[in-house]
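J.: Dropping a prediction and its sequence here:
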Amino acid sequence: MNTKVDITLVIYGLALFSGISYLWGFWINFDINILSYVALTDIVKASVYPALPAIGVLAFYSAMDGYNAMSKKKHDEMVAEGGVFKGFTYFVKFYAVVMKQIADTHH
């Protein structure tokens, strides 16, 4: 017996649940049972519209990650050359250590 759950089924279920919850939670304040008046398209719209900006940002960052990706060979060449790239890596490491120390002292 195959009990593997498809990720799209989970996403669709969560989207429908959030859409129904949003509509029901909003209209219950006015003592209106929205589930008797709502159509399936209204639930889908209430589920998808809030997620569109997040999907757009994810697509943008994925595209930028693919565009800015550096090959291992090129990375090794830049590290071997030193210069600005090597200084930048030292700066980032130093900055991370300092920020960690500051965060630890404030907690």
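T.: That came in fine, so what should we check first? Numbers count the residues shown, from 1 in each chain.
J.: Could you use CA atoms for every contact and neighbour count after this?
T.: OK.
J.: how near is Val57 to Met64?
T.: Remark: distance between Val57 and Met64 (CA to CA, to the nearest Å) = 10 Å.
J.: before we move on, what about Phe26?
T.: Distance of Phe26 to Met64, given as CA to CA: 37 Å.
J.: for Met99, same thing?
T.: Applying CA to CA, the value for Met99 to Met64 is 26 Å.
J.: Repeat that for Ala54.
T.: From Ala54 across to Met64, the span is 15 Å (CA to CA).
J.: now do Val48
T.: 24 Å.
J.: now swap in Ala15 and tell me
T.: Relative to Met64, Ala15 is positioned 27 Å away (CA to CA).
J.: ok, structure two:
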Amino acid sequence: MKFNLPISAILTTYILICGFAYLWGYWDNFDIEIKTIIQLLDVADIIKASILPMLSIIGLSLMHSLITYSDGYLIKKNTYSDYLTFKEKKSSGYKILFYILFTISGLTSIYYLWKYFDSDANLEYYKAISVLVLSSSSYFIITNKNIIPNINANLRLILLYSIIMLPALMLDKGALDGNNIKNGKDVILMVNNSYCSNDKNEVFYYLATYGGKGVSYSPSNDMICIFTYDNLGLKSKSKLTINVGSQEKEI
């Protein structure tokens, strides 16, 4: 019995996985278990975190349309089918690119494992595992002769590899963004911290808003504060933005 999943279901699942990976990497910086964040999330929050993969999918769709309507003259030259047919004659450039991509994957996994053993940071271990699992999966998908064989072999290799490895990249991107905020780079400050502290001079970095609740972080004591944001004030550089109920004002 042949079982076919709708392409929309596959894309939706893929986008949600990418968004979840980003959130996992982001919140790991603040020593919060992902299951705690999940309790605050709804589907819309995960979709917001999935904007980058969504844009990637839209870009690939536009490229596919361009190939289709332009008859893909350039892209249909030296296809993967050609590579399989004339493997010995046309394999050198393709093989070099193939080995470069998978060497990068291997070295990346080794780097993450080294960081894990050096710092005992669990996320680095999961980064290494995600790269190993996804690169192994990409190998079997890329070498499958039935998957888009009629486009340029090198372009096909890069596209498939990039799509499959994107969840691992999102995990790393989330970890990088969270680390930047924790270290005070490009932060948004809370103007009114009375929800979170009795000390009006204590600094809180705004982190996110999930399901009608805001989340902030105090760099002085690593405290996480979860609060309602009806009267939340935020300050970024010289601009002060105040949310009063559902209205937003700028000073």
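T.: Noted; the coordinates are in hand. Note that this is a predicted model, so its numbers are computed, not measured.
J.: Superposing both, give me the TM-score.
T.: Once superposed, the chains reach a TM-score of 0.48 (TM-score structural alignment, normalised by the length of the first structure), with 74 aligned residues with a CA RMSD of 3.2 Å.
J.: where's stretch 99-107 of the first structure relative to the chain centroid, distance-wise?
T.: Relative to its chain's centre, stretch 99-107 of the first structure lies at 26 Å (CA atoms, centre = their mean, to the nearest Å).
J.: My error: substitute stretch 52-66 of the first structure in the last question.
T.: Chain-centre distance of stretch 52-66 of the first structure: 9 Å, with CA atoms, centre = their mean.
J.: Likewise for stretch 80-99 of the first structure?
T.: That offset, for stretch 80-99 of the first structure, works out to 28 Å (CA atoms, centre = their mean).
J.: contacts for the longest helix anywhere in the first structure?
T.: Secondary structure of the first structure per DSSP state H: the longest helix is helix 83-106. Here helix 83-106 of the first structure makes contact (CA atoms under 8 Å, 6 or more residues apart in numbering) with 78-79.
J.: between Val48 and Met64 of the first structure, who's got more neighbours?
T.: Just comparing Val48 of the first structure and Met64: by other CA atoms under 10 Å the higher neighbour count belongs to Val48, 15 against 11.
J.: Leaving out chain neighbours, which residue sits closest to the more buried one?
T.: In space, Val48 of the first structure comes closest to Ala15 once its chain neighbours are excluded; the distance is 7.1 Å by CA to CA, 6 or more residues apart in numbering.
J.: What strand or helix carries the one you found?
T.: Using DSSP states H and E, Ala15 of the first structure maps to helix 7-27.
J.: what helices or strands is that helix leaning on?
T.: Helix 7-27 of the first structure is packed against helix 40-48, with contacts defined by 3 or more CA pairs under 8 Å, 6 or more residues apart in numbering; DSSP states H and E.
J.: Now the helix or strand following the helix it packs on: buried residues?
T.: Sequence-wise, the next helix or strand downstream of helix 40-48 of the first structure (DSSP H and E) is helix 52-68. Buried residues in helix 52-68 of the first structure, counted by 16 or more other CA atoms under 10 Å: none are found.
J.: quick check: angle from helix 52-68 of the first structure to helix 40-48?
T.: 50 degrees (axes from the mean of the first three to the mean of the last three CA atoms, to 10 degrees).
J.: from the chain's centre, how far out does helix 52-68 of the first structure sit?
T.: Offset of helix 52-68 of the first structure from its chain centre (CA atoms, centre = their mean): 10 Å.
J.: could you point out which element follows that helix?
T.: Following helix 52-68 of the first structure toward the C-terminus (DSSP H and E): helix 72-81.
J.: Surely Ala153 of the second structure is in contact with Tyr83?
T.: Yes - Ala153 of the second structure is within contact range of Tyr83, at 7.0 Å (criterion: CA atoms under 8 Å).
J.: Enumerate the positions of stretch 110-118 of the second structure that are buried.
T.: Using 16+ other CA under 10 Å as the test for burial, stretch 110-118 of the second structure gives 110, 112-113, 115-116.
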